[in-house]
Every structure is written in structure tokens, then in C-alpha cells.
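Engineer: sequence unknown, structure follows:
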């Protein structure tokens, strides 16, 4: 029954009831992705958010920038809905990205535009869940909510509920089992777990932003701010001042306050500390006083960014063993790749900051070795509440241990989980099954749908039976060859590698084993060469191995029996190309369509130089310890040459079923020496009726979101292109697109077309001389 009142002759509803297929509670990146995914698949969706903007910790209220797997792994950036948003934000935003504190309303409006523009999707902002109505002990019927500042109560009914509140509010009210705190090492045998269990959680942070005024600016802290006087508190405890313009993640507090019930106390204490820290910067430390002389405190957050609270028990409980051992799950629906980042309980009140920071982010310590992980798969079952058949979770409240939460909690990863949850919910409703039954009934359909919608799964590739392209052969106007690249090379893509002062000139002695991935395009490699410098006055010997590897994240230092081994002699002097006549063929195990890794073993007297460009799909790593490797620098290309040049970017890559460099380059690239336009296309034995073409372009994958400047459009991404079909004996242009910068585009062909050949003609890119396409899909309707 609706409650009403009369005002000035009109009737106003104070309470009402709405009904939807899917109800998403929480409007962070997980919730946004869940809601959009379900709505795009035809479900009626309502998302409830208790703040005035979407984005959660990433919003302009909190300003924590979006992190993910690409921080540690080349080509690991998350795709799907989160990719659409981040690409759009960079293309539109005038401000640079800094570590924290710089998120502005362009990001808020980017998300808001998607929410407003998505059919089947309704939202309620400034709306909090106050109660859960159950339909029996195992099913949720509705959530009751209150709209702040509107004196309005809403009852939102649904068939499937997705708890993306972070704190697991809905699951808690529904009576679901949850954990809060830290498991003991004895419970699961996790290396990151303490000996004794506790209620300790990671803390919450607020952010700062400073502005350069171009003249000296004073600062006086209020009397109630914390007064810092001991330099050791910062410099001996891992609290670094790298960028004074941006916020500091380590302005963090948790225990002794409760991460949920003490949130307001935490906010106030964080404010006291933040002002005190800025006072130390401006008036305390002599060096920082000079660096910050012209800086003014422009903004200070008042919404704590929370890292951890309730973790809802699901149908699978994921531990750090799954992450470190790269467990392959049959219900894989997302992936992660952040390190196991467990902040010290207490934050600013603890003896040291987060362990990796306390070590100065060293990359070869015992802690670094045991914490580096991924990319790893994430199963749907950690998002299915075990105590409620129609409740899912996505975000930091999923069914994982405290140790595993250290990596799955970052926002780009939670966004992937959100898209997976929304997709599973919509498909379950279409099939008339409980969402809890999806892993047993239709998980392959969920996986294929996620791939079709732009996501990446490490252990799944395109097998969509409706994709007509899978029955075609690919062809192209030309294809680039891989010759290698050297220090003298220059970035041809207008920004593919982030410009860093001194990056190319920095010394790179071989302190550990270092490896360069090389794509094999033909069953022959006659010779390999590397550019080395010998800074000693004596010839140096370097051991070299050529190893078969599974993919670009195969970090095993000992990847099996080498295809070949040798010792290279490096005479004294700079920049010498040293040739290895390796003479490998298929008989030696060389396999086209795979990678080999060229490893040079340690010799500190020798330098192996980076190339001056990045060859797409050609990454590098080094041995960090414990028989494991990790990304070398930004993961870009080390100098090498290969003879004969390898045809690794052929047209067949658009049908590989994978849309990024992974087990192979998985991208078609035209010959950069030939002018645009260039094309890649499909040919069928019999004419096909095509009503929709779905394209995935390269770009926006190599580095994390932070690496891209304002108004960025990835050079590799086609800018102007056309879709043409060969029908009735001639090529006919079906549509033309101009000004593109998104990596995934879907095109419905009005009236459809019946054709035996179809091609995508690239007329212009956003800077790369090569046209490029990662995947072409075709559907009847």
C-alpha cells in the first residue's frame, strides 16, 4: 500500500513499490558493471546507490584511482564494461591521472551517462537499504530502502539480488554467513596468514589533492590536527612522499575502530591525521618544505575509502593457494593480477605501513616473491551466496580468505566480477533456473557471453556456435613481419610506450636471468641477435637459452627443456649486436602460432638494452627469485633481431578466439610500409546471411589506466573504418565509422546482407602506421 500526502492540491508518494528482474545494491564499479551487464541482456534492472554519484571508491567523492592486473603484467588490463568507461574517461578528461586524489567529475559523468543511456536500467541514488524481506529462509523477496533528503521509502522487489555494497549489507540482513577479520595460518596453510586468527581488517583511507599556485603559499593546521615531529615515522616506516600533488594511500586507519560501525570515527581520525601530514609537508620536513612551497591544499576527502569488512560465504571459498597456483576453475568468469596486498592493520597507528611499501617496493625480497601472483582465474561460485539461492555478491565482499582479498579487492578486478555476476543473473532468468545452478547448467554460455561482450578469460576462448566467422577463412591486404627492434628504434605509434625521462638510457646490467618473448610465425629460426654492452675491459660470457612457453605470463624461470642453449661472447664496448646462429626448425620443436622465450642468464658485467619501441605482443620479464619471473620494467620489448622475420601478425589472428596478446600475438597488423587504407576480412565457402558485425580492436591493454594522458586515444585503435561486403559480384560499403577510439564496436546492418566475403577497411588509425584488428565476429541477427 502506498502512503501519500497532499501538498498544494497535488498528491505526493511517500512510499512505493517497484519490481525488477535484477536488483543491484551498491553503485561502485562492481555494481555498475553488474547492472549494465544484466540490462544489456534484456533483464529489467534497478541499481540502488547510497551516495549521490556512482563509482564507489573511484568516484570524485573518494578519488582512489582504478587499479588492476596491468600494474604488474603487460597486456593484462581489464576489458568489458570497465574498459569502455576508462577509455571514454581518458578521451574526454583534461586532467592527468595521479596515484590518488585527482579523480574529477568527468569520471562521475562518464559513469552516469552509461547508466542513463542503458535501456532496461533504472537507478536510485542517495538511497540506502534499510531492511530485507525474505520469501522463506533461503530466498530474498525485496529490499526496503530510504531515499536521503526526500522522506521517501521504496520497496524494491526482485528475482535476483546482487550485493555490491562492499559491507555485505544485504547478505547480512538476509541471514547469510559471513567472515570478518583474519584467518589463522593453521586454517588453510596460507603463507600470508598470521599464526593466530583475529578480527583485524585492513583500514580505510582518505585522499588529498594539492594545487601548484606558482607562488609561496602558507599553511596552518588547526589545533585538533595530529602533530608530527618524528621523521622516522615517515621515512623508516614506509610512508613515502613521491608525489606531493596527489594523495597518499597510507593515510589509512582501521583498528582499534570497527571498519563498519566505527566508520564515522575513522573518518574524523583520518581528517586529523591528513591535516597533520600536510602540516609536516609544509612546515616540518626541510626538504618537503622546499618542494611544497608553492602548493596549496586544494581538496581533502570526507568519505573514507574502505578496503575490507564482511566477506560473504559462497559456494566456493577462495584462498591464496588458488591465486599462487593459478587454479583453473570450470566456472572461471573473471581474472585478477594485483599482488597479495595486505595492509598492516591499524594503518597510521601501526609500527609500519603496508609491507611492500615498508620495503621500498623492492621486487626481489622474500615478501615480494611470495606476494606476486597472477594473472589468475576467478570462479563464479565465490559470487553465489551459499545461504540464499537468489543472492549474488560482487566486489570486496565475495567468498575469499583475508589473504586472497589482498588481491581480488582492487576495483578493476571487482568490476570484472560485477559484469560476470550481472551476466550470470540475466542468463539464469532467461533459462528459468536459479542463479545458484548456473555453474552446473549453463556456465559455458556465461563464459561465451562474457567473451562476446569484450571480457577476457585466461582459460577460455571463443567457441560461440552462433558466430558465423568461426566457419570462415581470413585474408588481409598485407601483414607486418617481426624483424625485432633495437635501442635505435623509435616509437612509431605516437604514445604506445609512456615517455619517461631517462627510461631508454638507464643502465640495465644483467643482475638476474632476463627473458624476451618472441612470436613464432614460421617453422624456422636461423639466427637470433641481441644488443649488449660490455662495460669491462675483458670479453664476457653470457649463457643463453631458448625456451618454449605457454603464454606471455608463463613466469617459470625453468620453463622446461630448452629448444637450444649456447654461450655468447661479448667483447668490450657499448651497443654490440651479438648473433646466435640457432638454426631451429619444426623438427627441433619449433611450433608456429606460439611463443618462445629468449633468456640471458645473469652476468652483471653485461647490459641487455631495451628496444626504443614496443613490438605488440613481445614482452619481457626477469627472474625475481624462487624460480619465478616477473614483468621487466614496463614489460616492453628488449632489443633483439630474428632471421628470418616472423609472420606473426597474419589475418588468421582475427579468428584466434582470443582478443589480446596471450598465447600468441592474436592481432592482425598491416605492413606499416604500405599506406592506408588496409583491410582484413573473411571468406565463406557459401554465402552467409549477416545482420550484425562485432569488432575488437587492439590498444588500451599494454599498461594500466594510470599510464595514459589526458584526451588519450590509443594509436593502435582504428579511427576511421568501413565494413564492406562482396555481394552480387562487387564490393559494397555497408557502413562507415569516423572518429572511433573504443576497442570494441558492435554494428547492426540495416536489413542484413547475404555475402560470401566481408572485410573491414581501415582508412585511418589514431597514430599507428599499421592498421590492426584483434577479432571479427559475425551473427545472423
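Structural biologist: On my side now, so go ahead. Keep in mind that this is a model prediction, so the values were computed, not measured.
Engineer: Could you use CA atoms for every contact and neighbour count after this?
Structural biologist: OK.
Engineer: Off-centre distance for the helix or strand hosting residue 474?
Structural biologist: Under DSSP states H and E, the secondary-structure element containing residue 474 is strand 473-476. A distance of 31 Å separates the centroid of the chain from that of strand 473-476, by Cα atoms, centre = their mean, to the nearest Å.
Engineer: let's bring in a second one:
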């Protein structure tokens, strides 16, 4: 037993000092990814999270689905899902949790962190005080865990603030901003005025459940009594819950750091008032058997402080997709601002303006310009208020967090400070390190001279040539224009045959369109178009295009008709192929065409978006000549997802035993092999509530074998579901040949591979 006599002295709680290489404050997706990324690069990390779970706004405490550049597949950002560690987490969550259970997502993040021996995780631990060794350097952070009554002193040469409000960065004296800049500072036409407001607010969600029997409800006294105070109350749908109520937002006119508790109470007032209206207004008879299953106890925060780095990303960086030499991650969500009066505003709940494609985020936005050993991750990175409308979303924050973790490890290995990595050779090392892990920084390929594959002679049992996308018995009505996206060479002239059936005599237009920027998927250029007269019944139409694209990039084969005309589709799903429609997606303010007001610096363009599986089949087409979309040389070009080209090798579906051979003139010693597969980078893997039609991405190779020159199996896999397979051989092998036997994922999906590397 423990017995202590009364004491006149103030007792001290337990104190533990932790010394490590890198302290990450904040365990949202940005901080979690920063910690894992750094730990995997071999440094000791302490991850400090003031909540009982990881994930921040994506956790079971808030329950926001994770999104980024894919934007619910409602924009023109094809193949844009974030790569590397973020992709690994999303793919794993979809594999285990395609229904979108937030509790399962919690466990996946916790497992990822606990599996890293270089991470010390402190949950329920709030960082509260910073010490500095000089005006520009943090030396210690003090934290307290309420669950074990322990104080922690955290010492490290490098720190990262990913806390959302920037508790450590603020105390350390890092330059910051809060609110909206005047439009003239960064030439931002979308900068809001005072009537719109300068801050985005917080949101609390609720979940409902149908019990199949009558359930009564009495609202608490603090619940909103007059539902008409919410101008959007007519939008309430009894079947909605969770993120569908994103517009239950408040706080943009208040201090979103220090008044969060007051904001929370106002949101509880709104949430319980909405549920009272659903249950007791008499307008929703189907709610009689429904109960309130869960209400958030902490709000999901959107905006507070933003800290200044050596560069501040602004509207033009996003809309003009400005290329930065120090790009380390990618964004692609719209410029998404909300009126400060939020749920009480007469204005729309959000105001989203999209760019024509993804953009790169500079490394200079991810460290403090005046605190020399402080990294920034998550929504507090260096951005204007307008650009923050895009950079703030969870997966963009996570992608940047991965880069911060890799940068921190490199700083430790090279004995440098964050800003020192801007030196060209250090920056190239950082970008390469990230891309090798799958980051896929836009426009920057892997450059790895130590990769033995670069000196190997490659051959394959077959290579898929796009002569035909074979038809099935499905048809797509041309209610909306439809297009097949295909990778073209610079000088391609193609004759295309499609099969259509019409209910009556009509006209169908066929066009060849492409994007002005070769890496975009917004068809802002029409190269050629033809009209075909069709008669009632089934028939083929052949269009011979004479124009070329002038450079390698994707092109749209577009078909315009009406609902009385249908086009035949295909069950084949091949890497880098996707069909799209000129169609709306209300979830991301897509009405089919973006038509901004004059003078705000936003582009006008059409949206061509895919349908989600099990819809979204490719068009059945015959192509003459065949498109050489899947060259073996793609395996050496350094890209690990589609970008301008498919960047993949694929086997012909008729090849019963697909195989790639790598041969060297002299024996090579190999200890590590890495394979980069396709888990459909066009599919948005929302982590909660949304749900997905399958847990295994149909494009992904499930089984393969690696053999040496003697036919000895060095490694085999029979149940793969992940994008990147990193294979460490039990012992190094010296051989002049490797063979990769790779099985088709299914009868309608050819085996494909973006890259193989050997070391």
C-alpha cells in the first residue's frame, strides 16, 4: 500500500523527460503522417496528442470523412488520390472498412503508429508550454497527461506543430495570421469582404439510427427552439446524418481559438434543436422510429491561426497551378470558403471554386520563417486565407505531413535546420526520398541512380496494345455527354469505332478534345469534331480524326447525343483508362460547368467526371492504329501513377501467364525489391460514412512471384491489396536475371505495374 503523511508543501506530479530527434505536437492525420514518415526514415519520434485517439477531424470524435484532391470524384482531377503513406492508410482502411466505420479507422491509425518502433506515442497529453534556448530556437515543450497524471518534458533538436491551433508555434513566437487578407496583398479576387467574414467556423455532427419501433424524444433546455433561425432548415433531410450536415457550422465571427467552448455550446444548441425539429415537428413521420445515436462532444475546427513560412501559398498558386521548384506534396480541393455567419447566414453554406487540375505545395510553406527548428503541418501551414480554403482539407494536410516527417529525418541525418534543405542537392534528396515512398509529387519523377532496374534489359511475355476496349452487354444513355480518356502520343491520328443504339433517327456528335496543360484533365481545347446521322436500331459509327495533339498527353473521345441514344460500354478496367461525363456533382458545387463571377480570378470550364463503380465502365471502342499506352519502358520513367501517360506496363488479357524478365550483362547482388501496383488512383477513398463498393481495388494485382535465373522462387505473394510492396529478401541474391510472374487480377482487368526497383 501507499501511505503519505499530510504535507505543508505543494506536491509535484510525476515528471518524465523524453529526449528524441523529433517531437510532433498534434495527432490529426497531418501529425500522425509526419511521425510515421520520420520514424520510417530512422529517427526517434515523440507524437503528442491531446485526445484519446488519432485522426483529429477524421477520428471517431468528430467523424469527418477524409478527402483531398479527388474531391468526391466531382472535379477534373483524374488519378489524383494522394500517394505514399496517405494512400497506404486509405487503401488499408478501404480493405478492412469499406463501409466507413469511424471506429475502425481509429484502430488503423493507432496500429500504424504502434507498429513503428521509433515512435513514442503520448495520447491524452496536451502540450502547454514552450521553452526556447534562444530567440529563434525551441528547446523543450512541456505537456501533461490527464489520464496518468504525468508531466512530460520533451527535448529535441526539431519540433513540428500539427496541433491545428498552433499551440507550440504561437508560444514560440512564430509569425502568424488569423483572418482574411485584403485582396490586394496577393492579388486575390476571391478574398472575402467584411460582410462575408474572415474565418470559417466549427461543426458538430450527429448520427441517427432507426430502431424499428416508436422512440420519443425530449430536447434539453438549451436546444434551439425556433428552427427558422436557421435559414437552411428547409434543407433538412431525415435520412441525412454525419457529414451530410457539414453546414451545421458556427463560430466564424468569434475567436476560433479561445472561444471554442462557447462555440461548442452554440453548436450543441443547433444540433439538438435540429433533432427536436426532426422528431417533434410532425413534418417527418418516418422519424417516429428513429433515435439519436451519437452527437460529437468536440467540434471539428476548420480555421484559426495560419503561420508564416518562407512562402505563403495564395489563390494564384492554386488556380494557375504554379509550379514550384520545392514542391513536396499535392493539393486539389477547391477554394472552399464559408460565410462567417455560417448556419445563421442567408448565403449558401459554402462557396467553392475549382482549379483545372492539381497543384504542388512548396516545402517553404511547411516550416516557420522565424523559428529555425519548427516545422508546420496540417491546416496551420503558410497560406493566405483564400488558399487555405483548399489546403485545409484532411488528405492534403496528411500528404504535407508525410513530407515534413521525411524532411525532419533528413535534417537529423545531415545535421541541418528545416530551411537548409532548400539547398538544391538537399531538396532533390528530399523529393526523391518522398517519391520513392510513393508520394508522387506532381511532375517530379523518381531519380535513383542506384536502382539496378535502370541498367536491366526488360522483356515481357506480352504488352497490352489498345486496339480495342471490348464490349459487354451494358449500354449508357447519352443523357449527358460522355468521353473516354485515353493516353495519346504527340503524333497520334486515330480512327475510332463505337457501337450505339438509337430509339429513333437522330444525330450524334463526336469530338476530340484535350487539356491545354498536358498534365490536366479539363478539356479546354477542341481539336476536331464530326456529326453522324444515326437511324433507329443498333449500329457502329466510325470517326477518323486527322488532328494530332502535338505532345504526349491524355485526350477525350467525346460523344454527344440525347437520352434516346445509348453507347455500348465495356467491363474491362485497365490502368490509366477512365470514362467521364459532362455532369454535375452537387457535393462539391459542381453544376456541370464552373461559371464564376467576373473579376475574381477563377477560370470558367466544364466538369467531366467519372461515375463511381459499379457504374463508370469504360466505353467499348475499336482503335486504329492501336495506342501504345503500356510500354515496358514506363517501368523506368520514375512515375508511379498516371501523369501525362499511363506510366504503366500492362499485359494482354489473352496472356495466360504474364511475365516480365529483367536481364543484366553481369550478375547483380539484390537484397530489396519494390513493386508499385495500381489501386485505382482515381477512386476517392473517403474514410467514413460514404462507403465503397469493394474492399479490394479491382485494378490491383493480387498474386505474383519473383524468381532468379535458376527459377528459384525468391518471393511469392497470394493476397496483395496494397499499392506498394516492399520486399526485403531473407539474404542477398546474386543473379543476372529476375523474372516477375504476375497474375491478372481478374478476367476483365489486365495485370499492370507502374514500377519495379531493385537494390
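Structural biologist: Arrived safely, thanks for sending. Just so you know, these numbers come straight off a predicted model, no measurement behind them.
Engineer: re earlier: pull out the buried positions in the helix or strand following the strand holding residue 474 of structure 1.
Structural biologist: Counting by DSSP H and E, the element after strand 473-476 of structure 1 in chain order, helix or strand, is strand 482-485. Residues of strand 482-485 of structure 1 classed as buried: 482, 484-485 (neighbour count, 16 or more other Cα atoms under 10 Å).
Engineer: just curious, which of the residues you listed is nearest to residue 506 of structure 1?
Structural biologist: Ranked by distance to residue 506 of structure 1 (Cα to Cα), the buried residues of strand 482-485 of structure 1 are led by residue 485 at 17.5 Å.
Engineer: Go ahead and confirm the closest one touches residue 640.
Structural biologist: Yes - using Cα atoms under 8 Å, residue 485 of structure 1 is in contact with residue 640, at 5.7 Å.
Engineer: which residues do these two both contact?
Structural biologist: Residues within reach of residue 485 of structure 1 and of residue 640 at once, by Cα atoms under 8 Å, 6 or more residues apart in numbering, are residue 611.
Engineer: Please determine how far residue 45 of structure 2 is located from residue 303 of structure 2.
Structural biologist: Counting by Cα to Cα, to the nearest Å, the separation of residue 45 of structure 2 from residue 303 of structure 2 is 27 Å.
Engineer: Ok, residue 497 of structure 2 next?
Structural biologist: Applying Cα to Cα to residue 497 of structure 2 and residue 303 of structure 2 gives a distance of 51 Å.
Engineer: got it, and residue 356 of structure 2?
Structural biologist: Taking Cα to Cα as the measure, residue 356 of structure 2 falls 25 Å from residue 303 of structure 2.
Engineer: who has more neighbours, the two?
Structural biologist: Higher neighbour count among residue 356 of structure 2 and residue 303: residue 356, with 30 against 25, using other Cα atoms under 10 Å.
Engineer: In structure 1, which strand is the longest?
Structural biologist: Ranked by residue count and defined by DSSP state E, the top strand of structure 1 is strand 744-765.
Engineer: Is it correct that residue 37 of structure 1 is in contact with residue 419?
Structural biologist: Yes - shown here, residue 37 of structure 1 and residue 419 form a contact pair, counting by Cα under 8 Å, at 5.5 Å.
Engineer: Please enumerate the shared neighbours of those two.
Structural biologist: In contact with both residue 37 of structure 1 and residue 419: residue 81, using Cα under 8 Å, 6+ apart.
Engineer: So which of the buried residues of strand 482-485 of structure 1 is the closest to residue 105 of structure 1?
Structural biologist: Out of the buried residues of strand 482-485 of structure 1, the member with the shortest distance to residue 105 of structure 1 (by Cα to Cα) is residue 485, at 41.1 Å.
Engineer: Now which residue in structure 2 aligns to residue 694 of structure 1?
Structural biologist: Using TM-score structural alignment, the equivalent of residue 694 of structure 1 in structure 2 is residue 674.
Engineer: thought its match was touching residue 756?
Structural biologist: Yes - in this structure, residue 674 of structure 2 is within contact of residue 756 by Cα under 8 Å, at 5.6 Å.
Engineer: Which residue of these two possesses the greater neighbour count?
Structural biologist: Set residue 674 of structure 2 next to residue 756 and count neighbours by other Cα under 10 Å: residue 756 wins out with 23 against 17.
Engineer: Over in structure 1, tell me which residue corresponds to that one.
Structural biologist: Using TM-score structural alignment, residue 756 of structure 2 pairs with residue 776 in structure 1.
Engineer: Quick check: chain neighbours aside, which residue is closest to residue 125 of structure 1?
Structural biologist: Residue nearest to residue 125 of structure 1 in three dimensions, not counting chain neighbours: residue 49, with 4.9 Å by Cα to Cα, 6 or more residues apart in numbering.
Engineer: Residue 477 of structure 1 against residue 672, yeah?
Structural biologist: No - Residue 477 of structure 1 lies out of contact with residue 672 (Cα under 8 Å); the separation is 11.7 Å.
Engineer: Who has more neighbours out of those two?
Structural biologist: Neighbour totals were compared for residue 477 of structure 1 and residue 672, and residue 672 leads with 17 against 14 (other Cα under 10 Å).
Engineer: Just tell me what the more buried one corresponds to in structure 2.
Structural biologist: Using TM-score structural alignment, the partner of residue 672 of structure 1 in structure 2 is residue 653.
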